[in-house]
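Student: what follows is a predicted protein model with its sequence.
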Amino acid sequence: MPKITYIDAAGTARTVEGSVGATVMETALRNNVPGIDAECGGACACATCHVYVADDWAERVGPAEDMEQDMLDFASDVRATSRLSCQIKIAPDLDGLTVHTPARQG
């Protein structure tokens, strides 16, 4: 199973196993990873699962689609590598993915 590392704003890293086909958000919630609120439950209707994809993973994860980009307008401190974790599906090639959670969610 692919491993995902979540790093919070204080620099604390948590590495958990994710299931192929699940999202980065679902994996965080299942493993009680702090910093991802996911108020809409993964419907891409809020920005409370905002993460920063680590620079070395950004190209592999890919850019946000239009609907996700619209929701990122509601996120705090949006950056070039900002994504909604509900829109990142875990695939075998994402084993080792690192994401950072912002200091606060939308």
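Tutor: Cool, got the structure.
Student: alpha carbons only for contacts and neighbour counts from here, please
Tutor: OK.
Student: so where do the strands sit in this structure?
Tutor: Using DSSP state E, the strands found in the chain span residues 3-7, 13-17, 50-53, 82-84, 97-100.
Student: included below, for side-by-side comparison, is a second structure:
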Amino acid sequence: MGVIHVTDRNGQRHTLEALEGWRVMEIIRDWGLPIEGLCGGACECATCHVFVDDKWLDKLHPPTEEEENQLDTVVSWPNSRLSCQIIWTPELDGLEVTLAPTGN
């Protein structure tokens, strides 16, 4: 077990316990933070859009073409990812993400 740090849309930082093999979207949702994830992690909606802290980007697998296509449907930045496509591993202990604004 480890942690991820999530900054919510109000700027409040939360430290959440994370379990190996869980999607970051699931961890955020299960701790009660407001993340939609309407498609349940199928990479079909972009409602779990997050901004990954730059120091963590190289530690993540690159986004798939499918994920990039979904990110094209929202206002995204180079550090944008879909949290349903990030599987938490011990190497990601301390991962820092910020919830993207809704409707983006």
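Tutor: Perfect, I can see it now. These numbers come from a predicted model, not from an experiment.
Student: ok, back up a step: reformat the strands of structure 1 as CSV; add distance to Ala91 of structure 1 and mean neighbour count.
Tutor: CSV is the format used below for the strands of structure 1 (distance: least, C-alpha to C-alpha, whole Å; neighbours: other C-alpha atoms under 10 Å):
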stretch, distance to Ala91 of structure 1, mean neighbour count
strand 3-7, 10, 22
strand 13-17, 12, 16
strand 50-53, 15, 27
strand 82-84, 16, 26
strand 97-100, 10, 22
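Student: between those strands, which one is closest to Met71 of structure 1.
Tutor: strand 82-84 (8.3 Å; C-alpha to C-alpha).
Student: which strands or helices does the closest one pack on?
Tutor: strand 50-53, helix 66-72 (3 or more C-alpha pairs under 8 Å, 6 or more residues apart in numbering; DSSP states H and E).
Student: average gap between it and structure 2?
Tutor: For strand 82-84 of structure 1, the mean deviation from structure 2 after alignment is 0.4 Å (mean C-alpha distance after the TM-score superposition for structure 1).
Student: would you check the span in structure 2 matched by that strand?
Tutor: Mapping strand 82-84 of structure 1 onto structure 2 (TM-score structural alignment) gives residues 80-82.
Student: which residues touch Ile88 of structure 1?
Tutor: By C-alpha atoms under 8 Å, 6 or more residues apart in numbering, the contact list for Ile88 of structure 1 reads 23-25, 61.
Student: now it: how far from Thr5 of structure 1?
Tutor: With distances taken as C-alpha to C-alpha, to the nearest Å, Ile88 of structure 1 is found 14 Å from Thr5 of structure 1.
Student: quick one: contacts for Glu20 of structure 2?
Tutor: Contacts of Glu20 of structure 2 by C-alpha under 8 Å, 6+ apart are 1, 87-90.
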